Structures are given as C-alpha cells and as structure tokens.
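Asks: need coordinates for the below:
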Amino acid sequence: MKAIVMSEFGDPGVLVPTDVDLADPRPGWVTVEIRAAALNWHDVLVRRGRYASPLPHTPGADGAGVRTDTGEEVLILPSLFWGDRTDAPGAGFQILGDSTPGTYAQYVNVPEECLAPKPAGYSWEQAAALPLVGVTSFRALVTRAGLRAGESLLIIGAGGGVSTMALSLAGGIGAHTHVTGSSEEKLAGARAAGAAGGVLHTRDSWPEEVKELSPGGKGFDVVLDPVGLWDHSLRALRPGGRLVVLGANVAEHVTLDVRKYFFGQFSLLGTTMGGPEDFRGLMNLIAAGDVAPPPIAATYPLSDAAEAHRRLESGGEYGKIVLVP
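Replies: I've put the predicted structure just below:
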C-alpha cells in the first residue's frame, strides 16, 4: 500500500510517499481503508520528534474510511488504550500515530472500540476532520467544564481546529459564545460560524475588552483555552467561573496571582483528548442534529503530505487540512 513514511525527524520534507506492507490486525483490531485523513498540530509534533516515535514511522491521528471486514463506513477515534477510568487516561494511553502506525496511508489497523459510524450527511473530509478535535472539545466543554444551555463561553484562539469545533459543539449545547482571535479574518470566520462576537488577543488588555461583551460585563461562565494564555484567560472569567486548558502552542509557562485566583473562586481544569465514553457522548450530540461539521480549509493528495504540513504550519487557515489517498 501507499503510505507517508518518515525515516527521521525534522521539517515537512521528511514526509515521503513510500510503498509499505500492511501488518495483519492484532486480535480485537480491524483494518480500515482510509478515504480521508485530517491533519492536526499533534502530527507536526510527531514529525519533529516530540513523542519519540519509532522510525521509520507513518504519522496521522485522524481518519475516516471503510472497514474491510464489514464494508461499514466509519470514522476513527485516535485515542488508544484509554483504560478503565473516565476521569483520566491510564498509563498505557497513546494517540494513534504516536507509536502505532497512523492514518497517512491507504489502510490502517485500529481497535474495534475506536470506530463509530460515519455521521449522516458528512463528507469523507468532514468525517476525517471530526474525531480528534471533536472528542477533545467535547471532553473539555462537557465532561470537564459541564457547560450547559444558556451559559456563556469564551473560546481563545478562533480558527484553530479545537476552537472551531468547540464553537460548533457549544451551539449544539445551547451556550452563548464569544471568541478571541489573532486576526480580523479569523474573528469574521467565527462570527459566520455562530459566535456572537469577539476581540483580537494581540493587545494585553484583551481580557478586559472581551469581558465587557459577557453577560452584564461580569465575565464568562466558562473559558476554553487551547493555546496556553490562561494567565490572561482567568481575567475574563466571572467569579466562580471555570477555565479549561488543553494546549500550550503559544505559551508553556504562566505566572498567576494566587490571591486573585482563590478570591475569585475559580476552577482550573486541565484536559486532553477524550476516550471512548467521550466519543460516544460526542456522537450522540451530533446525532441530535445541532452540530455543524468541521469546516475544511484545503484538501491535498496523500502524496503531498509535506506540502500540507507546510500549509498547516503557516497558521493562516480557518478550518481543517485533509489528505485524500
């Protein structure tokens, strides 16, 4: 089969189309013929060597396709070996494409528990773009933050995969959502997708500016921060509000005013990609019919994975980039 193989870590040029043999699936696993594979920033970190993947290696966490044993159209949950607890993954947890060969290929082997029916009305590209950002957003907003209909939500970083999916899920839940963004174009894209409004987070005063847009100007019930600005994000919360953090691509370290934190009665909630139970909750919410599919920014042939990564790293897209074998 054709697959993208990296024999070393580095820039996008290490992603090379190669003919490889597909291993037989292990017990409890099935083979899926990939129809589309979506890119995530996680794939860039794998390519750079952050997760010490075995070499040579095929990356890729997200995908959708057809089960070769039953012919069913499915999408793939990239959360492997979650474990028995729902509050946090077990010690053996990994993401598809970390150590296990991923979805940048014509075929992939995955655990049967990591498959769900392709949502009705979704294209292959939209289905492939859903699992990682979908289950991550669902776990952050629903499982961890307990977001409810009628509550106010602020999403940091409009245009990113998780941020865009979270906006869609929040609409399905019935929350009132504002965003921050790095450009007017990304704010406009978020408003077109259902956000009530937003501000640029390029000024240090943005938490106070966006807080003025919250109900009564008192702050938001929930703030979702997938980029690492949560020392600023706390300033946009109402007293007793919840901050959910799940990324650090902008900043990996923050300094907090401890007194303001505990006097504010804030809840700080760390989260990651979810497991099978979160996946079921996500699919149930989508089945209710109120969640828009992920927007697709661009589609590339599988053989152009390197160019797709360059476009992802440019950071200018609103929506997901997808590979098609």
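Asks: contacts, neighbours, all on C-alpha from now
Replies: Will do.
Asks: can you show me the helices along the stretch 201-325 of the chain?
Replies: In the stretch 201-325 of the chain, the segments counted as helices under DSSP state H, counting those that start in this stretch are 206-211, 230-233, 258-263, 276-287, 305-314.
Asks: which one of the ones you listed lies closest to residue 128?
Replies: Of all these, helix 276-287 sits nearest to residue 128, with 13.7 Å by C-alpha to C-alpha.
Asks: do you know how far residue 318 is from residue 185?
Replies: Residue 318 sits at a distance of 9 Å from residue 185 (criterion: C-alpha to C-alpha, to the nearest Å).
Asks: before we go on, could you also do this sequence so I can check it against the first one:
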Amino acid sequence: MQALVLDGVNQPLQLREVPTPTPGPGEVLIRLHAAALNHRDVWIQKGQYAGLKFPCILGSDGAGTVAEVGEGIDEKLRDQAVLVNPGMQWGDNPAAQAKDFQILGLPHDGTFAEYVCVPARYVHPLPDHLSFTQAAALPLGGVTAYRALLTRAHLQAGERVLVSGVGGGVALLALQMAVASGAEVWVTSSSADKIEQAKSLGAKGGINYQDENWPATLIKQANGGFDVIIDSAAGPGFNNLIDAASPGGRIVFYGATQGDIPEVPARKIFWKQLSILGSTMGTEQDFAGLLQFVSDKKLEPVIDKTFPLAEGEAALRHMDDGAQFGKIALQIIPD
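Replies: Prediction:
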C-alpha cells in the first residue's frame, strides 16, 4: 500500500510503498477514503512528543470501508462505511485515562495511508449525513471538544460560552456543539476574519485577544461574563480567562500551546468560586455520545483545505503555518 512515512525528527513525510497490514484476532482492516491532520502530527514530526519511534505512519483521524476482518469479528462488518475512534485503552476509570492509553498514529501506525488496522471495538458506523472526508475530520477534535464541553463543563442550554483561539479543529467543533446545545457563544482570535467566520457558524461575536484589557471589553459587549470557557493555549494569557469568567464559571483547557501558567491569581479563583478543569481526548462513552450528538444535530465539521495523500508534507506545513480555519484533510479515495 501507499503510505506517508516519517523517518525521523524534522524529516519530511515521504510517500512510500509499505506492506499492507493484516488484521489479527479482534481487528479489522480499513481501506481509508480520507484522513485528517491534528497538531499532534506536527509536534511528533518536530520531536515534541513522548514515545517517539521511527519510521512511523502518522495520522489519528480516518474514515473508510472495512476491507477485511480478523478472527472473531463478524463478517457483516466487511464493506461497512466506518470512522475510527483514535483514543484506545482508556481504562476503567471514566474520570481519567489509564497509563497505557494510546492515540492512533504513535506508537501504532496511523491513518496517513491507504489502509490501517485497528481493533474492531474502535470502529463506528459513519453518520449518515457526513461524507468520508467530513467524518475523517471529526474523531480526535470532536471527542476532545465533546468531553471538554459536555462531560467536564456540563454545559447547559442558555449559558454563555467563550471559545478561545477559534480557527482550529477542536475550537470550531466546540463552537458548533455549544451553539447546537442552545448556548450563547463568543470567541477570541488574533484574526478579524476568523471572528467573522465564527459568527457565520452561530457565534454572537468575538474579540482580538491581543487587545489590551480584552476581558473587560468583551464582558461589556456580551452583557456579562462567561459560564463556560474552552481553551487550548494556557500560558500567560490564562489569567485573562479567569477575569472573563462569571462567578461559579468553569474553565476547561485541553492543551497548553503557550506553555505553563506562570502565576495563578488564587484569590480570584476562590472568591469567584471558579472550577479549573483539565481535559484530554475522551472515553469510549464520550465518543459514542459525540457520534449521537453529531447525528442528532446534523453537525458538519468545517474543512479548511483538502490535499491528496501524496501532498501530506504540504498539508503539515499548512497546519504549522496556523492560518487555517477548520480541519485539514487528506483525500485518499474521492468521496
């Protein structure tokens, strides 16, 4: 099969002929129609991720059809249209992942290829209203947004939500899910164009997070603070989110692209009765809940740009530039 292979840190992806995997007991072989990128893939390429091994095939998100089934798997799965839950071996505790939790694409070969082998328990029927490319854009970002917003923050209809750094896949899916849940959603970005695009998806408005004292300005625009804040940056700007939160608010962060929080204003947190919540990926129950939510609300992930498999390295560089609005996909078989 054709696959994009990463041979080492800071090496470009190479399209190469590699052996097609064979499904073992309890596994299925998926013929991939589409895959999607995540920042995780860029960080692995740059050597900024734990457990590196080379050569490897990146890619956590993918959708396609079941080509072969391993021992113990119902033959009826063959030829079914499916997408993959990339979060594997969560463990028995729904509150936090186990030590052996893994994400598809490292250490096991991922979806930047014509075929991928995964345990059958992690494949799900394609939502009827989604194309293969749309479905491929959903799994990792979708389950991350779903868990942060609904499992961790327990979002309720009518609450006011702030999604920071809108434009990336998780942030946009969180925006779409919050709007579909009946929340009033606002966003931050350094791009006025991205704020306008977010408004076309249902956001009430937004503000440039580079503006001085933006929390006070945004609170005035929104006629109040925010019950739920979804963030992926952390870093020095996190304290602005504490200022933007309403008393009793919940701040959920699923990443730290701006690094650790240098100083935490403890008095503000306890006096405002805030909940600061970390979140990573999601359980199998979160993933099933995500698919049900997406099917019920007919949500469609935003696709920024689609590249052919052979241009996977260009797709990674496009993601690394940070200008995208939505998911970046790899087209392996045309929809």
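Asks: care to give me the TM-score?
Replies: Once the chains are overlaid, their TM-score stands at 0.95 when taken by TM-score structural alignment, normalised by the length of the first structure; 320 aligned residues with a C-alpha RMSD of 1.2 Å.
Asks: quick one on the thing from earlier: same list (the helices of the stretch 201-325 of the first structure) but as a markdown table, adding distance to residue 33 of the first structure.
Replies: Putting these into a markdown table (distance: least, C-alpha to C-alpha, whole Å) gives the following:
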| stretch | distance to residue 33 of the first structure |
| --- | --- |
| helix 206-211 | 45 |
| helix 230-233 | 40 |
| helix 258-263 | 49 |
| helix 276-287 | 21 |
| helix 305-314 | 18 |
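Asks: which of these sits closest to residue 244 of the first structure?
Replies: Distances from residue 244 of the first structure to each of the helices of the stretch 201-325 of the first structure were compared using C-alpha to C-alpha; the minimum, 8.7 Å, belongs to helix 230-233.
Asks: which residues does the residue most central in space within the second structure contact?
Replies: Most central in the second structure under C-alpha atoms, centre = their mean is residue 141, positioned 1.4 Å from the mean C-alpha point. Counting by C-alpha atoms under 8 Å, 6 or more residues apart in numbering, residue 141 of the second structure makes contact with 38, 169, 170, 173, 281.
Asks: before we move on, back to that, show me which of residue 318 and residue 185 of the first structure is the more surrounded one.
Replies: residue 318 (20 against 15; other C-alpha atoms under 10 Å).
Asks: relative to residue 128 of the second structure, which of the contacts of residue 141 of the second structure is nearest.
Replies: Out of the contacts of residue 141 of the second structure, the one with the shortest distance to residue 128 of the second structure is residue 173. That distance is 18.3 Å, counting by C-alpha to C-alpha.
Asks: and the closest one, how many neighbours?
Replies: Applying the criterion other C-alpha under 10 Å, we find 26 residues in the vicinity of residue 173 of the second structure.
Asks: what distance do you get for it to residue 242 of the second structure?
Replies: From residue 173 of the second structure over to residue 242 of the second structure the distance is 23 Å, taken as C-alpha to C-alpha.
Asks: kindly report the same for residue 65 of the second structure.
Replies: Distance of residue 65 of the second structure to residue 242 of the second structure, computed by C-alpha to C-alpha: 45 Å.
Asks: more neighbours: the two, which one.
Replies: Using other C-alpha under 10 Å as the criterion, residue 65 of the second structure and residue 242 rank with residue 242 on top: 25 against 22.
Asks: which residue in the first structure occupies the aligned position of that one?
Replies: By TM-score structural alignment, residue 242 of the second structure lines up with residue 234 in the first structure.
Asks: could you do residue 219 of the second structure as well?
Replies: Using TM-score structural alignment, the partner of residue 219 of the second structure in the first structure is residue 211.
Asks: residues in contact with that match?
Replies: Under the contact definition (C-alpha under 8 Å, 6+ apart), the residues listed for residue 211 of the first structure are 217, 218, 219, 220, 236, 237.
Asks: what is the neighbour count of the first one?
Replies: Summarising burial for residue 217 of the first structure: neighbours were counted as other C-alpha under 10 Å, giving 14.
Asks: and it, what is it in contact with?
Replies: Remark: with contacts taken as C-alpha under 8 Å, 6+ apart, residue 217 of the first structure is in contact with residue 211.
Asks: how about the fourth one?
Replies: Shown in contact with residue 220 of the first structure (C-alpha under 8 Å, 6+ apart): 152, 153, 154, 211, 214, 236, 237, 238, 241.
Asks: let me know the closest of the residues you listed to residue 306 of the first structure.
Replies: The shortest gap between residue 306 of the first structure and any of those belongs to residue 154, at 33.7 Å (C-alpha to C-alpha).
Asks: using the three-state scheme, assign that closest one.
Replies: Reducing the assignment to helix, strand or coil with DSSP: H, G, I helix; E, B strand; the rest coil, the entry for residue 154 of the first structure is strand.
Asks: wait, it touches residue 178, no?
Replies: Yes. Because the distance of 4.9 Å satisfies C-alpha atoms under 8 Å, residue 154 of the first structure is recorded as touching residue 178.
Asks: between these two, which has more neighbouring residues?
Replies: The residue with more neighbours, out of residue 154 of the first structure and residue 178 and counting by other C-alpha under 10 Å, is residue 154; that gives 30 against 27.
Asks: cool, thanks, signing off.
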